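# Sequence and predicted model, in that order:
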Amino acid sequence: MSPPVAPSGWSRRLVPPAALSVHLAIGQAYAWSVFKPPLESALGLSGTQSALPFQLAIVMLGLSAAFGGTRVERNGPRWAMTVALVCFSSGFLVSALGAATEQYWLIVLGYGFIGGIGLGIGYISPVSTLIKWFPDRPGAATGIAIMGFGGGALIASPWSAQMLDSFGSDSSGIALAFLVHGLAYAVFMSLGVLLVRVPRGERPVESGPSNVEGVQVSARSAVRTPQFWCLWVVLCMNVTAGIGILEKAAPMITDFFADGSTPVTASAAAGFVALLSAANMAGRIGWSSASDRIGRKNVYRLYLGAGALMYLLITLFGDGSKPLFVLCALVILSFYGGGFATVPAYLKDLFGTYQVGAIHGRLLTAWSTAGVLGPLIVNRIADHQKDAGKDGADLYGLSFVIMIGLLVVGFVANELVRPVHPRHHVAAPEEAPDARDQQPDSA
């Protein structure tokens, strides 16, 4: 299958909106916490159990991106966006059936497994295309598109809360909300499928790297380098720290200030989720654009170092001040989003544009790991503390200390990143990757 090639005179400015239409839809994943309390009430689930669809979706995101990255490079962004549309929307439809019949395993299968595949393929679908269209500003280009994934919950969170208010928060109301999500996102994502194009003269991956300057490394060679694994640790630690708050955002802020004179209402908690989404979205474009000027390593120093400081402030003083808690959470989520948007440009700097989408897909297995670690750490410790008779901010103190330690580990890994050794480079444009991959590993 050949990707659609841009006709003469095609404006590259049309490509980011195509990517945004997909990323804004699949970014709904960050609004999952709005569904947690209704699901727990309607189906009798614990916090750990209600996190399972989200966790599995993030696992499948990383795995599908890793295993499908090379095919996305080969078949192009339109194929990838179509697969994402089918999987993501049908995942909601299966989840609707599960909620209607009160079969929770169907929600896990639909939203987590099927929808998660749509997340992974949809997430990486525009990355290499954007970098090829905007070689002069790779950080800003990928930030604009990936911003949509962070901003998806800005739309989905209040939208979902309003649907649950209108339809009801019982199993039938949740089912109807899932159904509307699936149908609406199918229509919206189709806009990106129809609009996206690849640059004229772009060579297929089988024929080797294009005639461009700089380092060019194949996907198989990239995973044999220490640089890839250092970035894997950096991304995993940054994502774990952010996703732990994001997945449990609505109940977390409610718990933190449950004993105060002005407890947080359900609508205010949904508003907090939307604010986090806005910070996530702003960080993706703001910090990734800044990385074009100050460098990728420097901006990750900020994400990881200042992120640890924000967690420390929440741990020590967060339960005494709503503004401080919200501000620190917003900064953490801006770093979380910025980390996602900056990493494709970081990969491009280290490994070149050749197969950067496939390399990015493999790196997203770090997201799969973090998608399990972050919610597991926060939910399991909170459930344990609740069983021990504790409440409020005491449910999360130990979790936040762990997050600080993980961010320090990520900071050290970022410091270890160095230029890729020339032995990993693809030396000539005519050298096919398959031939190189069959050579003995000299790493």
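In hand now; what should we look at?
# can we go C-alpha only for contacts and neighbour counts from here?
Will do.
# can you give me the helices in the stretch 251-400 of the chain?
For the stretch 251-400 of the chain, applying DSSP state H, counting those that start in this stretch gives helices covering 266-294, 296-317, 322-351, 356-363, 365-387, 397-415.
# Which elements pack onto the longest one?
Right, the one you point to is helix 322-351. If contacts are counted by 3 or more C-alpha pairs under 8 Å, 6 or more residues apart in numbering; DSSP states H and E, helix 322-351 sits against helix 138-167, helix 226-247, helix 266-294, helix 296-317, helix 356-363.
# take the one below as the second:
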Amino acid sequence: MTTTDLPTTVPYREVTDANGRTYRLGETDIDIMGRKRKWMVILPWVGMMGISSAEYAFASAEDTLHTAHHWASGHIFWMMTVWVFFQASVAFPAGRLRESGRLPARWAMMLGSAGTLLGYLSLAYAPHVVFAYIGFSMFSGMGAGMVYATCVNMVGKWYPERRGGKTGFVNGGFAYGSVPFVFIFTGVMDLSNFRTVLLMVGLFLAAVVAVAGLFFKDPPKNWWPADVDPLNPPDDPRARRSLEKNPPAVKQYSPMEAWKTGRVALMWFCLACTSGVNIFGIAFQVDIGKEAGFASGIVATAMSLKAIVNGTGRGVIGWLSDRFGRKRCLLNVCVILGLAQFGLIWSANTQNLPLFLFFSAVSGFGGGAIFPMFAALTADYFGENNNATNYGMVYSSKLVSGLGAGMGAVVVGAWGHTGAFILAGSISFFAGFVALFLTPPGRPKRGKITPNPQPISRDAH
């Protein structure tokens, strides 16, 4: 691997398909950036792991922070809610800046690194809870949003012919990267060392994000792998199967065009529901485990299992979606996530530890798998050129779903854990019903396809 960006001098040509979509052919990944494109999977994956602990391990530090700073317990859940709000709010404007060229990928990662460090510093040294909201919830949230949007969209641009598995793998780093920190925050950190632990964790994770981001580079607009023919079934059986199940967008949709199709609003609603259920589970699974009488070490193990399966499940569902289709996998994930909420509260109420661990894993799988599905669907439906902005619109649904922690506390107070988890499961089922209406824009519905007498153009422009 080299740090040198090689300006390509390789001739390329542009071809158009029957829909008028343009593909830029001829340049290889090595021609463009001096290294193979697999690095644009590995490095974004590392960057995602660097920001994961702020969301997935934060709840594990609740008791220590509450006691050390004398914060009310409700503040911890609302800090997480505000963190998610800012993480989601930055996705759309960051996407616009990225695609306009005013915010290179490397600079987005550097900003994310700085936000990560500020977040942990504020948790360690905040003289008042307001400073923790500003440092952790706002700056760390925005930094994580920068990193998340950059990493997810980067891999989709470099693998347009089979993005599902690759996007899922990168997305998975956002969950299982937090596993060591769940144990650090529950087993190592205490009132005597919490500042030192938070400082060291912040420095380490900020460095991870910054170093990974140094090597980021986008491909040119409309780029397509030189060895994959976009106008004919590719020789690679994996790429051929993926393109059959998930055909590329009929054109490169601008954000306004994408919004007018109505699909963005449907995706936004479905992701708001399912990610809200996921965040609710992250915030309250520790509580129901303790309420059931399980030892704190067991509860930490359950959370770690949830995070591991949450992360690995993203890669698995991405790979499956390349084989069986994105929408079919999304519908199954909504059902699995809903069933897991009923299973969690049932196993906690009956104090059945093996089932509690099992449903924790299932909930982790469902909660994680939704994100790569929507990331890949956005590019499938609207193209890669404006994907950072288009996915930013979809991902902004976390502005609402972040209430899964804060409002979840309100629902738990009114209905108890049983009522809250039943509501969460029902919401996931309803999201699956809404997802039934998702179809790729610009393509005729099945059964209404008529032969196209126009031959496909392969002329260079």
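Okay, I see it. Being a predicted model, the structure only gives us computed values, none of them experimental.
# returning to that earlier point: which among the helices of the stretch 251-400 of the first structure is found nearest to residue 171 of the first structure?
Between residue 171 of the first structure and the helices of the stretch 251-400 of the first structure, the tightest spacing by C-alpha to C-alpha is seen for helix 266-294, at 18.0 Å.
# can you pull the buried residues of that closest one?
269-292 (16 or more other C-alpha atoms under 10 Å).
# Stretch 29-49 of the first structure now?
Those would be 29-40, 42-43, 45-49, for stretch 29-49 of the first structure by 16+ other C-alpha under 10 Å.
# Which of the residues you listed fall in helices?
Mapping the buried residues of stretch 29-49 of the first structure onto helices (DSSP state H) picks out 36, 37, 38, 39, 40, 42, 43, 47, 48, 49.
# quick one, what contacts the second one?
It stands for residue 37 of the first structure. For residue 37 of the first structure, the contacting residues are residue 251, by C-alpha atoms under 8 Å, 6 or more residues apart in numbering.
# Which residue in the second structure aligns with it?
By TM-score structural alignment, residue 37 of the first structure lines up with residue 63 in the second structure.
# Quick check: the gap between that match and residue 53 of the second structure.
Using C-alpha to C-alpha, to the nearest Å, residue 63 of the second structure is found at 16 Å from residue 53 of the second structure.
# now residue 183 of the second structure
Taken as C-alpha to C-alpha, the span from residue 183 of the second structure to residue 53 of the second structure is 11 Å.
# Mind checking which of these two has more residues around it?
Neighbour totals were compared for residue 183 of the second structure and residue 53, and residue 53 leads with 26 against 19 (other C-alpha atoms under 10 Å).
# Distance-wise, check the match of residue 37 of the first structure relative to residue 201 of the second structure.
Where residue 201 of the second structure is concerned, residue 63 of the second structure sits at a distance of 18 Å (C-alpha to C-alpha).
# Tell me the secondary structure of residue 443 of the second structure, please.
Recorded secondary structure, residue 443 of the second structure: coil (DSSP: H, G, I helix; E, B strand; the rest coil).
# thought it was touching residue 251?
No. In this structure, residue 443 of the second structure is not within contact of residue 251 by C-alpha atoms under 8 Å, at 10.6 Å.
# Neighbour count: the two, which is higher?
A direct count of neighbours by other C-alpha under 10 Å for residue 443 of the second structure and residue 251 places residue 251 higher, at 18 against 14.
# Is the more buried one part of a helix or strand, or is it coil?
Under three-state DSSP, residue 251 of the second structure comes out as coil.
# on that earlier part again, got the ones in helices among the buried residues of stretch 29-49 of the first structure as CSV, with distance to residue 409 of the first structure columns?
Shown next, in CSV, are these (distance: C-alpha to C-alpha, whole Å):
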residue, distance to residue 409 of the first structure
36, 30
37, 33
38, 36
39, 35
40, 34
42, 40
43, 38
47, 27
48, 26
49, 28
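# Between all of the residues you listed, which two are separated the most?
Farthest-apart pair in these is 42 and 48; separation 15.2 Å (C-alpha to C-alpha).
# Comparing the helices and strands packed on helix 322-351 of the first structure, which comes out most buried?
helix 356-363 (a mean of 28; mean count of other C-alpha atoms under 10 Å).
# Give me the range in the second structure that that helix lines up against.
Under TM-score structural alignment, the match for helix 356-363 of the first structure is residues 387-394.
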